[in-house]
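>>> only the shape, not the letters, is given here:
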């Protein structure tokens, strides 16, 4: 089958992303014409599929690429049960993935409402989704999970983070092209592919998809979405087109390009943070508490010190904001006997002489957060 230039670009993006992860052609047979079955012990790649146009396009392209490489290609579908009919949406997505040839195709059902609060519904759903995907990927010993975030998603993320998070270079850098969570490698091969292109890929291959009603696709392009729609949907439907018209240019492309530049700076800061993290931080009781050395934090640059504090909170799975990080930093740089810093999820942070302790409230005696080092 002769592919369009757009399809060839998408194939190249997926193939390049897998190569960067060390997933390459398994045998010379797969350079030859014809269909060849992957070996039983060949790597497995999973596509996280919602059934939408982006993830269906990624599923199709990934299956093509994996067939070229002699790699197993499957899919994992998560039913959040947040909308009526979500089970049917998941069933259709699974059927379409199987129809494309993906195998295995796994559907995981999660209960977002059962997750401990302290986060928005969107954040809680995201956390639960990743946990379900990590579990499925671990069960299958998958080498990687592919996520279908596009260039448009990246631009929206940068814009929202810059305007709402005050997260410095991390906000500008947007979503990383690859990361590890729960020992599973996640890859975003479509960050240079637009939503219009994934739509065109689906149409070229005759693939049907599901449109999430919360995206606001039923509204006219010049009709703003109501405030009760998700922020990302309102940014996508209302704000981004307005900005592109206001500046008379492709704002999503400019934001995505800025993210690529900023991500290199973020990578350097992360390497510097690795050194301080190893030097200054230790955990107790299976990660339920952390102890940070004041002297090492004090000597570090503020950018690296704040990143280290944020990394500790993330490791403990504590929701936090810049305000929390700055308050903890003040225990290092502006110590005058102030009290504990209270955090969400029942954690607090105290300075005791030469160490700063992050502990679950009510467990100080058990987690080693009393006494002196």
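Ah, there it is. Values in this document were obtained by computation on a predicted structure and should not be read as measured data.

>>> hey, let's count contacts and neighbours off CA atoms from now on
Noted.

>>> helices along the stretch 1-150 of the chain, start to end?
5-20, 53-69, 86-100, 121-139 (DSSP state H, counting those that start in this stretch).

>>> so which of those helices is the most packed in?
Highest mean neighbour count of these: helix 53-69, a mean of 25 (counted as mean count of other C-alpha atoms under 10 Å).

>>> strands of the protein, residue ranges please.
44-48, 72-79, 105-109, 144-146, 178-181, 184-187, 281-284, 289-293, 341-343, 347-352, 355-360 (DSSP state E).

>>> so which bits of the third one are buried?
Using 16 or more other C-alpha atoms under 10 Å as the test for burial, strand 105-109 gives 105-107, 109.

>>> still on that earlier bit, just put the helices of the stretch 1-150 of the chain in JSON lines and tack on distance to residue 327.
Listed next are the helices of the stretch 1-150 of the chain as JSON lines, based on distance: least, C-alpha to C-alpha, whole Å:
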{"stretch": "helix 5-20", "distance to residue 327": "39"}
{"stretch": "helix 53-69", "distance to residue 327": "40"}
{"stretch": "helix 86-100", "distance to residue 327": "42"}
{"stretch": "helix 121-139", "distance to residue 327": "23"}
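
>>> which among those helices is found nearest to residue 334?
helix 121-139 (32.5 Å; C-alpha to C-alpha).

>>> what are the contacting residues of that closest one?
The contact list for helix 121-139 (C-alpha atoms under 8 Å, 6 or more residues apart in numbering) reads 46, 48, 76, 78, 80, 106, 108, 110-112, 115, 117, 144-145, 181-182, 184.

>>> buried subset of those residues, written for ChimeraX?
Selection of buried members from the contacts of helix 121-139 for ChimeraX, criterion 16+ other C-alpha under 10 Å:
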select :46,48,76,78,80,106,110,112,144,145,184
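
>>> what about residue 344, how many residues close to it?
Look at residue 344: counted by other C-alpha atoms under 10 Å, it has 15 neighbours.

>>> quick check: residue 13 vs residue 50, distance?
20 Å (C-alpha to C-alpha, to the nearest Å).

>>> where's the nearest residue to residue 105 once chain neighbours are set aside relative to residue 122, distance?
Closest residue to residue 105 apart from its sequence neighbours, by C-alpha to C-alpha, 6 or more residues apart in numbering: residue 75 at 4.7 Å. For residue 75, the distance to residue 122 equals 22 Å [C-alpha to C-alpha].

>>> comparison target, given below:
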């Protein structure tokens, strides 16, 4: 088969990601022409497929690469039931994945509940990843492939700059990451959305466009505020930024994220070392976690590392903590003058006694609950 330039680029990207995870051609027979069925115990690769153009294109590419290497390829379709007709979208996606040769193809129904008030989009993402992790463990998958493209990466950088600051905001999504012990990889971060569209068109795949993307709104009209932030960035901000700069800002932002990600990963490795030497995490009696931070030992570290160590401790013990919380707890390390405990989300506090900072449940809230 003669592949388009878009298909060749995507095939190369998937091959590189799989090889990085130790997945390569299984034996010499797969180097010979003709169809060869993967062995039953061959490594299994799963594609997270939504039925959109990007994930269908990734499913097609993964099926092609895995068939040529004697590797098994499957797909997981997560139905969030958040839009009318979602079951039909999931069924069509599963049908097309099966036709592409993926096996197994699993449809997972999830219940989306915004328990922590982070918004429906975040709650849906959490439910989706939980389902993918569970399915990967059940099936014994080596890696789960996610279909985020170069366009998604550029949009993520802009969204993170809107919502936060610092080096992490411009680093975008990592090419690989571990979630609850499962490896996730994004092989298409260097592939444009226009290329995944071309792949789907060439293969006559029928993709679904999320109506919240605002594709029906004319390009010269900004999306209303009621649309999700990512959709407004995609439809309005990024095209206008490219027009203003006179260059392809999607590529500029995605390439910049690749460089920044290398710096972030170095800082994270350094943080791992300092965290291990200065922080102890324990389970508490309320089913949560608490941290004990050696303020004296941490004080001798660079400010960048102090910030990251504290931020990681709060992410574990007081989820939802923001920049001001991290700064306040870091001040207990670097500018200690006997200040009061720092109040944190989820009814937690950080309090310093001598050289130890304890992040735990707020005693005031605990006492109030026990008295009630």
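Great, that's in hand. On a predicted model such as this, the values are computed, not experimentally measured, just so you know.

>>> ok, of the buried residues of strand 105-109 of structure 1, which one's closest to residue 208 of structure 1?
Once C-alpha to C-alpha is applied, the member of the buried residues of strand 105-109 of structure 1 that ends up nearest residue 208 of structure 1 is residue 105, at 17.2 Å.

>>> what's that closest one aligned with over in structure 2?
Superposed on structure 2 with TM-score structural alignment, residue 105 of structure 1 falls opposite residue 105.

>>> my guess is that match meets residue 75, correct?
Yes. Counting by C-alpha atoms under 8 Å, residue 105 of structure 2 touches residue 75, with 4.7 Å between them.

>>> overlap in contacts of the two?
Joint contacts of residue 105 of structure 2 and residue 75 (C-alpha under 8 Å, 6+ apart) are 94, 97.

>>> picking that back up, in CSV: the strands of structure 1, plus distance to residue 220 of structure 1.
CSV is the format used below for these (distance: least, C-alpha to C-alpha, whole Å):
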stretch, distance to residue 220 of structure 1
strand 44-48, 30
strand 72-79, 29
strand 105-109, 33
strand 144-146, 32
strand 178-181, 35
strand 184-187, 33
strand 281-284, 52
strand 289-293, 51
strand 341-343, 42
strand 347-352, 46
strand 355-360, 49
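
>>> remind me, longest helix of structure 2?
helix 249-278 (DSSP state H).

>>> Provide the aligned range in structure 1 for it.
Under TM-score structural alignment, helix 249-278 of structure 2 corresponds to residues 251-280 of structure 1.

>>> the matching stretch: average distance to aligned residues in structure 2?
Following superposition, stretch 251-280 of structure 1 is found to deviate from structure 2 by 0.9 Å on average (mean C-alpha distance after the TM-score superposition for structure 1).

>>> skipping adjacent residues, who's closest to residue 26 of structure 2 in space?
Residue 26 of structure 2 sits nearest to residue 70 (C-alpha to C-alpha, 6+ apart), 5.5 Å away.

>>> correct me, but the one you found touches residue 41?
No. Look at residue 70 of structure 2 against residue 41 with C-alpha under 8 Å: they stay out of range, at 10.3 Å.

>>> who has more neighbours out of the two?
Between residue 70 of structure 2 and residue 41, counted using other C-alpha under 10 Å, residue 70 has the larger neighbour count: 23 against 8.

>>> which residues touch the more buried one?
Contacts of residue 70 of structure 2 (C-alpha under 8 Å, 6+ apart): 25-27, 30, 36-39, 42.

>>> likewise residue 332 of structure 1?
294, 297-298.

>>> go again with 7 Å.
The contact partners of residue 332 of structure 1, by C-alpha atoms under 7 Å, 6 or more residues apart in numbering, come to 294, 298.

>>> kindly report the same for residue 170 of structure 1.
residue 266.

>>> do the one 3 residues further on as well
Neighbouring residues of residue 173 of structure 1 by C-alpha under 7 Å, 6+ apart: 259-260, 262-263, 266.

>>> quick one: which of those is most hemmed in?
residue 259 (25 neighbours).

>>> wait, which of the contacts of residue 70 of structure 2 is closest to residue 19 of structure 2?
residue 25 (9.1 Å).

>>> quick check: the closest one vs residue 66 of structure 2, distance?
8 Å.

>>> identify the contacts common to the two.
With C-alpha under 7 Å, 6+ apart, residue 25 of structure 2 and residue 66 have no common neighbours.

>>> tell me how far the match of residue 105 of structure 1 lies from residue 176 of structure 2.
23 Å.

>>> tell me the contacts of the spatially most central residue of structure 2?
Among the residues of structure 2, the one closest to the centroid is residue 173, at 6.3 Å (C-alpha atoms, centre = their mean). Counting by C-alpha under 7 Å, 6+ apart, residue 173 of structure 2 touches residue 153.

>>> counterpart of it in structure 1?
Match for residue 173 of structure 2 (TM-score structural alignment): residue 175.

>>> same check, this time on residue 222 of structure 2
In structure 1, residue 222 of structure 2 lands on residue 224 (TM-score structural alignment).

>>> tally of neighbours for the nearest residue to its match once chain neighbours are set aside?
Leaving aside its chain neighbours, residue 224 of structure 1 sits nearest to residue 238 (5.3 Å; criterion: C-alpha to C-alpha, 6+ apart). The number of residues packed near residue 238 of structure 1 is 18, by other C-alpha under 10 Å.

>>> what do you get for residue 295 of structure 1?
Residues near residue 295 of structure 1, counting by other C-alpha under 10 Å: 12.

>>> what's the closest non-adjacent residue to it?
In space, residue 295 of structure 1 is closest to residue 354, 7.1 Å off (C-alpha to C-alpha, 6+ apart).

>>> just checking, the one you found touches residue 291?
No. Residue 354 of structure 1 is beyond contact range of residue 291, at 10.1 Å (criterion: C-alpha atoms under 7 Å).

>>> and these two? Which one has more around it.
More crowded of residue 354 of structure 1 and residue 291, by other C-alpha under 10 Å: residue 291, with 22 against 13.
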